[in-house]
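K.L.:
Here's my sequence, what's the structure:
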Amino acid sequence: MTEANEPIVKYKRVLLKISGEALMGDQGYGLHPPTVERIAREVKSVRDLGVEICMVIGGGNIFRGLAGSAQGMERTTADYMGMLATVMNALAMQGALESMGVFTRVISAIPMDQVCEPYIRRRAVRHLEKKRVCIFAAGTGNPYFTTDTAATLRANEMSCEAIFKGTKVDGVYDMDPKKHAHAKRYDTVSYDEVLQKNLGVMDASAIALARDNNLPIIVFSLDEPGGFRGILAGQGTYTRVQG
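P.N.:
Next up is the predicted model:
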């Protein structure tokens, strides 16, 4: 029985995917501690409802492999550098969450035992069952795959009920709402439509993997205070990508 002021959540286990840029606040680069803390509070508020949460955080605020490759760096090396950037972001988020009393595990696809756990699926599932927040770092451990694909892969492996993608806008639009005042937001959109219209929700590999496993993607604004908690209860503004 939930208390009157607590929402009834529709999901038991979810994955939250955010970009590295979400952690830099108004800065042009790096980590902005107050922003990291604000997002950590959002995660804690959902975990306090009894929802099991795992996370994937991009590394674009520190280094983006594709951008490095475009500037002449060998692609594989650039991608590995990007993976290491995601580990740095994951450790920052872990520090913020644990300062709030939330037990957290950083789990890396690239072994680095001194700073985080290696990825072992059954162990990660056990952490979630114990209500620990699991932050999956270093992508899939392979170059040429984005953190979007890593998020979809881990969400499927963890048997998550949905991926929640926190962005700067409150859903998926038919065109950039920051550039076009008449842009229209979708309430729901199919995986195939996202691919055909190149709507930019996630890269094509991630969308195809979600489609093949019938895993819904909820796109919402991470800048809206309390938005993550509210949307888990079916409130607020968002777009649902589904079959």
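K.L.:
CA only for contacts and neighbour counts going forward, please
P.N.:
Fine.
K.L.:
Against which helices or strands is the lengthiest helix in the chain packed?
P.N.:
Here the longest helix in the chain is taken by residue count, with DSSP state H as the criterion, and it is helix 75-99. Packing contacts for helix 75-99, counted by 3 or more Cα pairs under 8 Å, 6 or more residues apart in numbering; DSSP states H and E, involve helix 33-47, strand 52-57, helix 65-70, strand 104-108, strand 133-137.
K.L.:
Between strand 52-57 and the longest one, find me the angle.
P.N.:
What that stands for is helix 33-47. Direction vectors for helix 33-47 and strand 52-57, defined by axes from the mean of the first three to the mean of the last three Cα atoms, to 10 degrees, enclose an angle of 150 degrees.
K.L.:
Buried ones in helix 33-47, by neighbour count?
P.N.:
Applying a neighbour-count criterion of 16 or more other Cα atoms under 10 Å, one finds 35-47 buried in helix 33-47.
K.L.:
To check against the first, give me the structure of this:
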Amino acid sequence: MHVLLTAGPTYEPLDPVRFLGNRSTGKMGYALAEAFAAEGMQVTLISGPSALPDPVSPGIRTVRVETAAQMFAAAAEVAAAADVWVFAAAVADYRPAEVAVDKIKKSGDTLTLELVKNVDIAATLGQRKRPEQFAVGFALETTNELAHAQDKLRRKNFDLIVLNSLRDAGAGFGHDTNKVTVLDAAGQIVNFELQSKADVARGLVSLVLRYLNPTP
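P.N.:
A predicted model of the protein is given here:
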């Protein structure tokens, strides 16, 4: 079984030294790659900029990218052949309309940037998903968490969505722990209490396998 997995942030260049990004470290995505590999699956890990070293487990192929466009191109190359898609990356929604060739010099009291929307990787690939493929998305929300996650699950053709809330201490970006809620299209909810991201990853992989191989 082949798993396509995105992880980490994307960096959208503004000039040769600056970029727009976010605080994602890639820890959750990398932990998921290791957990899938431990179950004997082949994993293509498409990672945005992360300080984490490439996983060394057999079966994990790491593809390093920087921008949302690069991540989409890399994911689109392998999506058709993958059985499971997991979109754990924190992809930038917007990028600068123009990238300055030289460093932008400080002048005046304000700087106005024009931003344009990036491709929605999960939604675009979701339109191509075959019935036998299984897609898992992630949502990091600050308000109306369940409603936003359920809407995202429907719009992006996910089978499961993993909800993080910034209201939960020790969860989300930068932590070694996580606390998540998993929703499926039928409205069923599974809660994972605060624990290490490695343990959350193993629990999520076990849950995915239960959906892929349901018992009578």
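K.L.:
TM-score them against each other, please.
P.N.:
Structural agreement between the overlaid chains, expressed as a TM-score with TM-score structural alignment, normalised by the length of structure 2, amounts to 0.40; 142 aligned residues with a Cα RMSD of 5.2 Å.
K.L.:
picking that back up, now the longest helix of structure 1: buried residues?
P.N.:
Buried residues in helix 75-99 of structure 1, defined by neighbour count with 16+ other Cα under 10 Å: 75, 78-97.
K.L.:
Show me which of the buried residues of helix 33-47 of structure 1 is closest to residue 208 of structure 1.
P.N.:
Within the set of these, residue 43 lies nearest residue 208 of structure 1; the separation is 27.0 Å, counting by Cα to Cα.
K.L.:
Relative to residue 90 of structure 1, how far out is the closest one?
P.N.:
Counting by Cα to Cα, to the nearest Å, the gap from residue 43 of structure 1 to residue 90 of structure 1 is 13 Å.
K.L.:
Select the longest helix from structure 2.
P.N.:
With DSSP H setting the assignment, residue counts place helix 197-212 as the longest helix in structure 2.
K.L.:
tell me what it is packed against?
P.N.:
Using 3+ Cα pairs under 8 Å, 6+ apart as the contact criterion, the secondary-structure elements in contact with helix 197-212 of structure 2 are helix 27-38, strand 177-184.
K.L.:
among these, which is the most enclosed?
P.N.:
Across those, averaging neighbours per residue (mean count of other Cα atoms under 10 Å) puts helix 27-38 on top, at a mean of 24.
K.L.:
Just name whatever secondary elements that one is in contact with.
P.N.:
Counting contacts by 3+ Cα pairs under 8 Å, 6+ apart, helix 27-38 of structure 2 is packed against strand 2-7, strand 42-47, strand 60-64, helix 197-212.
K.L.:
Let me know which of the ones you listed is the nearest to residue 124 of structure 2.
P.N.:
Between residue 124 of structure 2 and these, the shortest gap by Cα to Cα is with strand 2-7, which sits at 14.3 Å.
K.L.:
Between strand 60-64 and that closest one, find me the angle.
P.N.:
Computed with the same axes, to 10 degrees, the direction of strand 2-7 of structure 2 lies at 40 degrees from that of strand 60-64.
K.L.:
between strand 2-7 of structure 2 and helix 27-38, what angle do the directions make?
P.N.:
Using the same axes, to 10 degrees, the direction of strand 2-7 of structure 2 lies 160 degrees away from that of helix 27-38.
K.L.:
so strand 2-7 of structure 2 versus strand 42-47, what angle?
P.N.:
For strand 2-7 of structure 2 and strand 42-47, the angle between their directions (the same axes, to 10 degrees) works out to 20 degrees.
K.L.:
what's the following helix or strand after strand 2-7 of structure 2?
P.N.:
On the C-terminal side of strand 2-7 of structure 2, the closest following helix or strand by DSSP states H and E is strand 12-13.
K.L.:
following that next one, which helix or strand shows up next?
P.N.:
Helices and strands here follow DSSP H and E; after strand 12-13 of structure 2, the next one along the chain is strand 19-20.
K.L.:
Now do that following strand: which elements does it pack against?
P.N.:
Secondary structure elements in contact with strand 19-20 of structure 2, counted by 3+ Cα pairs under 8 Å, 6+ apart, are strand 12-13.
K.L.:
Verify the contact between residue 12 of structure 2 and residue 95 for me.
P.N.:
Yes: contact status for residue 12 of structure 2 versus residue 95: in contact at 5.5 Å, counting by Cα atoms under 8 Å.
K.L.:
overlap in contacts of those two?
P.N.:
Between them, residue 12 of structure 2 and residue 95 share the neighbouring residues residue 20, with contact defined by Cα atoms under 8 Å, 6 or more residues apart in numbering.
K.L.:
Need the contact partners of the helix or strand hosting residue 152 of structure 2.
P.N.:
Residue 152 of structure 2 belongs to helix 145-155 when assigned by DSSP H and E. Applying Cα under 8 Å, 6+ apart, the set of residues contacting helix 145-155 of structure 2 from outside is 123, 137, 139, 141, 159-161, 163, 165, 183-185.
K.L.:
Name the residues of that helix that are buried.
P.N.:
By 16+ other Cα under 10 Å, the buried positions in helix 145-155 of structure 2 come out as 145-146, 149-150, 152-153.
K.L.:
do stretch 183-199 of structure 2 as well
P.N.:
Neighbour count says stretch 183-199 of structure 2 has 183-184, 194, 196-199 buried, by 16+ other Cα under 10 Å.
K.L.:
before we move on, what about stretch 151-168 of structure 1?
P.N.:
In terms of neighbour count (16+ other Cα under 10 Å), stretch 151-168 of structure 1 has its buried residues at 151-156, 158, 160-167.
K.L.:
give the contact list for residue 152 of structure 1.
P.N.:
Residue 152 of structure 1 sits next to 163, 206, 209-210 when contact means Cα under 8 Å, 6+ apart.
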